[in-house]
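>>> Sequence plus predicted model, see below.
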Amino acid sequence: MANYRAGAKLAGEYEMVYVSYAIDGENHVGVLEEGRIRPLVGISQIDSSVTSDQLAAADRSNETISMESVTLRPASPAPKRILCVGLNYKAHITETKRADSDYPVLFPKFASSLIADGAAILLPPEGKQPDWEGELAVIIGRTGRRISEEDAPSYVLGYSVANDVTIRDFQYLTHQWVQGKAWDNSTPLGPAIVTPDEVDLSTSSIRTIIDGEIVQESPLNLMIFSIPRLIAEISVFTTLQPGDVILTGTPGGVGFRREPQRFLRPGERIVVEVDGIGKLENPVREE
């Protein structure tokens, strides 16, 4: 399991960092304190049944447990919705040679796509072009429909780190992308959820690193569509619920658009970091 790290801050320096984990097949949720987990009493999973207010008010165990004694789960393990944003950084639009849009490019994933920090990204035998996309993830904390941009921040439980692993040769089979984006056990999400009051995203950057080489890096404030705008646009057509995940798009530097092209290979380790949020690290293996 990768060590939890969040930019210049280490686990335990936050007051509210949620982690989803399992012990002997039983699911739990806890908060990180001084590098250890303090379980929340009576809450087994971050999902549509638990609001951000309920998480914040939950009683905490008198005892803590070590990170090494648990199996991490995806930061939000069972979302009703995973909405992903394409082409949300100018550099990525430029490298794809696509036109700007006044409306975000949106596509879905499924909960079955999610894997945890430390779990292996399994390259399917059918796909020949597995690619990386480091992204900031937004986790919804309460139910809402037709949410205004002004009110949108109050619907956010917190932020996490994601890798929107994409099988490019399948993605471009049609003008729809789902067959390249929604493979089972392909999308790392985690290791934890950091609440909004604990981080200033306006000063944060995201980077993707493969075996020590930085392949993507960008300030988050270069996103074309802001998080409030994305929440407002998505909630027009679907009711957002606690645990839902919005992947906010990837910056330039994906493998498909490089010259020569570069794709994920078995044996590599890929890291996605977001300053103030955390580090997501996964090995790459053949399925």
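Sure, I can see it. Residues are numbered from 1 along each chain as shown.
>>> okay, CA-based contacts and neighbour counts for the rest of this
Noted.
>>> Please identify the buried residues of stretch 276-286?
For stretch 276-286, a neighbour-count test (16 or more other C-alpha atoms under 10 Å) marks 276-285 as buried.
>>> Now the residue nearest the centre of the chain: which helix or strand?
What sits nearest the mean C-alpha location of the chain, by C-alpha atoms, centre = their mean, is Ala162, with 2.9 Å. Secondary structure assignment for Ala162, by DSSP states H and E: strand 156-163.
>>> What is the burial count for Gly86?
Neighbour count for Gly86, taken as other C-alpha atoms under 10 Å: 17.
>>> For it, give me its contacts.
By C-alpha atoms under 8 Å, 6 or more residues apart in numbering, Gly86 lies in contact with 104-107, 248-250.
>>> out of those, which is most surrounded?
Within the contacts of Gly86, most neighbours by other C-alpha under 10 Å means Thr250, with 33 neighbours.
>>> and that residue, which of the three is it?
Following DSSP: H, G, I helix; E, B strand; the rest coil, we place Thr250 in the coil state.
>>> pretty sure it is touching Ala91, no?
No - contact criterion C-alpha atoms under 8 Å: Thr250 and Ala91 do not qualify, at 9.4 Å.
>>> One more to weigh against that first structure:
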Amino acid sequence: MRLTTIRLDGGTYAGRVTGDRVILLPFRDVGELLASGPDWQERAAGAAAPTVSLAEVEFAPLTPRPEKIICVGVNYADHIAEVGLPTPEHLTIFAKYSRSLIGPYDDILLPPQSHAVDWEVELGVVIGSPVRHADAEQALAAVAGYTVVNDVTMRDWQLRTSQFLQGKTFEASTPVGPFLVTPDEVDHARDLDMTCAVDDSVVQKSTTAAMLFPVGEIISYVSSIITLVPGDLIATGTPAGIGAARKPPVFLSAGQTLRTAIAGLGEQANRCVGSTAA
């Protein structure tokens, strides 16, 4: 099953993608659908009408208002090497807030306060059922599906202190979507090719199989700290190729388009737009 959240008639709707059509569901977004109960898949599969053309929809963030957005750092060996960090013994985790989320084709706002806006292609995991104190197998059973995330990062703000959050959650900076793809369609995203390009230049290329801490371990670890609930979003880390590690460093600028793709999950294209806001 492939789900999405679209903008329509001044609001948003969850939808099920079937061929070249989106079947509108009686929920404001995918997160609300997932929170409707353990039978959310039956609810999503049972709707028959109305429909809109997939080619003409405007995509919203897949889960616009998740209770939690958990991010994993330094989870690919090649990225760890390029930034000169030791291989972690435990997960490095931080958070975002929902105001940072944008749709997969929305503009990325380049804030005037940052001069080092960087890219990070990441596999996104969306939780489908409450999970607490889970082992890896139980953790995977709680996954609703997988999506595409770009953890756009203001590096100069991230590196101001040892805490990442301030560089990771600038408003209107993190594209999510376009689709939630259920685990059965992509084998729990165990080995999916992933790429990130700036305009037509590929800057990151890897596979989800290269993660040090796979999805089941990530969810198990986080669930030992706090209960994960339907609609929660986890970004699982990025491979090598970030702009800050290049010599000299390279960052996003106004007018460029950030293109992010994961095989089987979809792709994003986000134009970078300058801001004059104080």
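Nice, thanks for sending it over. Values in this document were obtained by computation on a predicted structure and should not be read as measured data.
>>> overall similarity of the pair, as a TM-score.
Scored by TM-score structural alignment, normalised by the length of the second structure, the superposition of the two chains gives a TM-score of 0.94; 271 aligned residues with a C-alpha RMSD of 1.3 Å.
>>> circling back: what's around the closest residue to the residue nearest to the centre of the first structure other than its chain neighbours, how many residues?
Spatial nearest neighbour of Ala162 of the first structure, chain neighbours left out: Leu189 (4.5 Å); criterion: C-alpha to C-alpha, 6 or more residues apart in numbering. Neighbour count for Leu189 of the first structure, taken as other C-alpha under 10 Å: 30.
>>> what's the distance between the aligned residue in the second structure for Leu189 of the first structure and Thr182 of the second structure?
Under the alignment by TM-score structural alignment, Leu189 of the first structure pairs with Val176 in the second structure. Distance, Val176 of the second structure to Thr182 of the second structure, using C-alpha to C-alpha, to the nearest Å: 16 Å.
>>> do the same with Ile262 of the second structure
Per C-alpha to C-alpha, Ile262 of the second structure is found 14 Å from Thr182 of the second structure.
>>> what's the answer for Thr87 of the second structure, then?
For Thr87 of the second structure, the distance to Thr182 of the second structure (C-alpha to C-alpha) stands at 31 Å.
>>> Show me which of those two is the more surrounded one.
Using other C-alpha under 10 Å, the more surrounded residue of Thr87 of the second structure and Thr182 is Thr182, with 22 against 13.
>>> which ones are touching the nearest residue to that one once chain neighbours are set aside?
Excluding the flanking residues, the one nearest Thr182 of the second structure by C-alpha to C-alpha, 6+ apart is Gly145, at 4.1 Å. By C-alpha under 8 Å, 6+ apart, the contact set of Gly145 of the second structure is 125-128, 180-183, 188.
>>> Would you mind giving the secondary structure of the spatially most distant residue from the centre of the first structure?
Centroid-distance maximum for the first structure: Asn62 at 30.0 Å, with C-alpha atoms, centre = their mean. Secondary structure, three-state DSSP: Asn62 of the first structure is coil.
>>> who touches the equivalent of it over in the second structure in this structure?
Structural correspondence for Asn62 of the first structure with respect to the second structure (TM-score structural alignment): Ala49. Applying C-alpha under 8 Å, 6+ apart to Ala49 of the second structure gives the contacts 23-24.
>>> corresponding residue for Ala209 of the second structure in the first structure?
Aligned partner of Ala209 of the second structure by TM-score structural alignment: Asn221.
>>> wait, isn't its match in contact with Asp200?
No - between Asn221 of the first structure and Asp200 there is no contact under C-alpha under 8 Å: 10.5 Å.
>>> Looking at the two, which is more packed in?
Higher neighbour count among Asn221 of the first structure and Asp200: Asn221, with 14 against 11, using other C-alpha under 10 Å.
>>> Spit out the contact partners of that one.
Under the criterion of C-alpha under 8 Å, 6+ apart, the neighbours of Asn221 of the first structure are 201-204.
>>> Any chance of those residues in JSON lines with distance to Ile23 of the first structure, neighbour count and secondary structure as columns?
Putting the contacts of Asn221 of the first structure into JSON lines (distance: C-alpha to C-alpha, whole Å; neighbours: other C-alpha atoms under 10 Å; DSSP: H, G, I helix; E, B strand; the rest coil) gives the following:
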{"residue": "Leu201", "distance to Ile23 of the first structure": "33", "neighbour count": "17", "secondary structure": "helix"}
{"residue": "Ser202", "distance to Ile23 of the first structure": "36", "neighbour count": "10", "secondary structure": "helix"}
{"residue": "Thr203", "distance to Ile23 of the first structure": "36", "neighbour count": "11", "secondary structure": "helix"}
{"residue": "Ser204", "distance to Ile23 of the first structure": "33", "neighbour count": "16", "secondary structure": "coil"}
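>>> Take the residues you listed and lay them out in JSON lines including distance to Val31 of the first structure.
Formatted as JSON lines, the contacts of Asn221 of the first structure follow (distance: C-alpha to C-alpha, whole Å):
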{"residue": "Leu201", "distance to Val31 of the first structure": "21"}
{"residue": "Ser202", "distance to Val31 of the first structure": "25"}
{"residue": "Thr203", "distance to Val31 of the first structure": "24"}
{"residue": "Ser204", "distance to Val31 of the first structure": "22"}
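>>> closest to Val236 of the first structure among these?
Taking C-alpha to C-alpha as the measure, Val236 of the first structure lies nearest Leu201 of those, at 24.7 Å.
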